[in-house]
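Asker: Okay, here's the prediction I keep looking at, along with the sequence it came from:
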Amino acid sequence: MQGRVHSTESFGSADGPGVRFIVFLQGCPMRCRYCHNPDTWALDRGTLMEPAELLDQAERYRSYWGREGGITVSGGEALLQPEFVAELFEAAHARGINTCLDTSLAPFTRQQPFYQAWERIMAACDLVLADIKHIDPAEHRALTGHSNENILDALRWLSDAGFPVWIRHVLVPGITDNDEHLRRTADFIKTLSNVRRVDVLPYHSLGVYKWDELGIPYTLRDTQPPSKERVENAERILGAAVSGLPQA
């Protein structure tokens, strides 16, 4: 099987534990207003590669991974190519390679044929990095162009199955840094039994040039990164969902 690969990164240090080889797959169903990789959206681009090709490339750097490192499959949205991810992860486990899935969970459904591939992926997945873009359904759609109903359902599925998850939340001033919404997000996370970590990712505009090159209007051009105080506030509120500390 071949997958459409946008690019790879040899020494990723922010996409799972340890040093990791990152595979960015092509294609994404979301249109997040702050996306820093809009060049990954199109489904018909990228380089066709087989799992063995990617793993052979990844293993050149295996000596740098340490005990916790491995490969992370990201995007775009990796779950748009579920059969390929399943085959890649199965082949990685056969080589004794730790696997991590970085996903928005937007393609998740309990319907076939996706669900069969999803179960295969999870059987060979060691960690899921999952985004909660926005807890409010209407605000989520305004931010991403996509519903969050199936995304929250996927997180419940992962909790019921006991798969370890790290939650990520991009903090965008005026959009995702509202204290009420942060507390609602924390309340949801508290219902999950498998969340090991919550990361607050400050909004940045480093990818704006890609929007300009693609001729896509960037609607957050005047939005500034959040202040240190607002980042720390979000970390207190969301971190309490995992640590059990009192909320801010």
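Answerer: Perfect, I can see it now. Worth saying up front: this structure is predicted, and the values here are computed from it rather than measured.
Asker: Please make it C-alpha for all contacts and neighbour counts, starting now.
Answerer: Noted.
Asker: And the contacts of stretch 11-29?
Answerer: Outside stretch 11-29, the residues within contact range by C-alpha atoms under 8 Å, 6 or more residues apart in numbering are 3-10, 40-46, 58, 61, 64-78, 80, 100, 102, 106-107, 127, 129, 146.
Asker: A further structure is provided below for comparison with the first:
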Amino acid sequence: MLILKTNIIKTQDNTLRVHSIESFGTHDGPGIRFVIFLQGCKLKCLYCHNPDTIDTTGGQEYHIEDLVQRAVKMKPYFGRKGGVTVSGGEPLLQSKELIPFFKRLKEEGIHTNIDTNGRLLNHFAVELLDEYADLVMLDIKHMTEEGYEYITGQRNKETTFNFAKHREQSGKTMWLRYVLIPEITNKPELLHALGEYFKDYKTIEKIEIQPYHKLGIHKWDTLGWDYQLKDARENTDEELQGAVNILKNYFKEVKVN
């Protein structure tokens, strides 16, 4: 098991540092989701559509029990599949605080999900994942070290794959996510490499293809940051279907999200 030494988000006891909340999310896990976007991330992905979540000192502190009660009020809308998804930013930077939050959600019979880039696997993250996270959605940035560094600004893509191995060994459910960028991540050799790497995993229920879009450019401009993918184009329907056709050879379910 890989243990990474990484800075964590500093919060008061029994609080989470939150960027924003979505009450009726339909794209962040099964069913209707109460989605909490936490503040702070150690990556700076070129295509990030919420760059204002990156700053680890931003956001607003919410008391955990207040969030639990908001989720409880949402239970009639969850049905059999819905629940709470914690995304970001990178939620595992607040793993220690998420443990009591997810524990309370489980006491209330609410399904829990973590949307993560998989770079953090300290003892708090391991406890959270192994004991309280019903589902993990793991973002696969790129299949090569050079591509990973180009997209994220950081090296060592193996942290994500070691994270996936840990989840597989736990026997608990996982979804994969993959942003499809023409000429960058949407290459047949990369898609086949992705499939070959994960084809024998038993815990992966599906892979979600996330089409590239430019909806967050204005946020980059507001922050005074240079958006380096201005010239990148969005996927054609034919390209999306081609990616689906390749990945169907390896995964039980392939979805364009």
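Answerer: Structure's in. What do you need? Everything numeric in this text was worked out from a predicted model, so none of it was measured.
Asker: TM-score for these two?
Answerer: Once superposed, chain against chain, the TM-score is 0.93 (TM-score structural alignment, normalised by the length of structure 1); 240 aligned residues with a C-alpha RMSD of 1.5 Å.
Asker: before we move on, the earlier item: in helices, which of the contacts of stretch 11-29 of structure 1 fall?
Answerer: Among these, DSSP state H puts Ala58 in helices.
Asker: Now, the contacts of stretch 11-29 of structure 1 that are in strands?
Answerer: 3-10, 70-74, 100, 102, 127, 129 (DSSP state E).
Asker: Restrict those residues to the buried ones and give me that as a PyMOL selection.
Answerer: Buried subset of these, written as a PyMOL selection, criterion 16 or more other C-alpha atoms under 10 Å:
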select buried, resi 3+4+5+6+8+10+70+71+72+73+74+100+102+127+129
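Asker: okay but Leu129 of structure 1 is in contact with Phe163, surely?
Answerer: No - the pair Leu129 of structure 1 / Phe163 is not scored as a contact, 10.8 Å apart, by C-alpha atoms under 8 Å.
Asker: Count the neighbours of the counterpart of Glu65 of structure 2 in structure 1 for me.
Answerer: Taking TM-score structural alignment as the criterion, the aligned counterpart of Glu65 of structure 2 in structure 1 is Ala52. Residues lying near Ala52 of structure 1 (other C-alpha atoms under 10 Å) number 15.
Asker: Over to Pro91 of structure 2?
Answerer: By the criterion of other C-alpha under 10 Å, Pro91 of structure 2 has 28 neighbours.
Asker: check contacts around it.
Answerer: By C-alpha under 8 Å, 6+ apart, the neighbours of Pro91 of structure 2 are 37-40, 114-116.
Asker: same deal with Arg167 of structure 2?
Answerer: Contacts of Arg167 of structure 2 (C-alpha under 8 Å, 6+ apart): 129-130, 173-174, 203.
Asker: swap in Arg197 of structure 1?
Answerer: 165-167, 239, 242.
Asker: What is the nearest of the contacts of Pro91 of structure 2 to Glu208 of structure 2?
Answerer: Asp115 (12.2 Å; C-alpha to C-alpha).
Asker: What is the aligned counterpart of Ala234 of structure 1 in structure 2?
Answerer: So Ala234 of structure 1 corresponds to Ala243, using TM-score structural alignment.
Asker: my guess is Lys103 of structure 2 contacts Asp134, does it?
Answerer: No - if you go by C-alpha under 8 Å, Lys103 of structure 2 and Asp134 don't touch, sitting 11.3 Å apart.
Asker: show me where structure 1 has helices.
Answerer: 51-58, 82-94, 114-123, 137-144, 149-161, 179-190, 208-214, 228-243.
Asker: With distance to Asp222 of structure 1 as extra columns, can I get those in CSV?
Answerer: Shown next, in CSV, are the helices of structure 1 (distance: least, C-alpha to C-alpha, whole Å):
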stretch, distance to Asp222 of structure 1
helix 51-58, 39
helix 82-94, 36
helix 114-123, 39
helix 137-144, 16
helix 149-161, 29
helix 179-190, 22
helix 208-214, 11
helix 228-243, 18
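Asker: okay, those, which one's buried deepest?
Answerer: Stretch with highest mean neighbour count among these: helix 82-94 (a mean of 21; mean count of other C-alpha atoms under 10 Å).
Asker: residues in contact with the residue lying closest to Phe89 of structure 1 once chain neighbours are set aside?
Answerer: Distances taken as C-alpha to C-alpha, 6 or more residues apart in numbering put Ala124 closest to Phe89 of structure 1, at 5.5 Å, once the chain neighbours are dropped. Listed by C-alpha under 8 Å, 6+ apart, the contact set of Ala124 of structure 1 reads 86, 89-90, 93, 99.
Asker: Cool, thanks, talk later.
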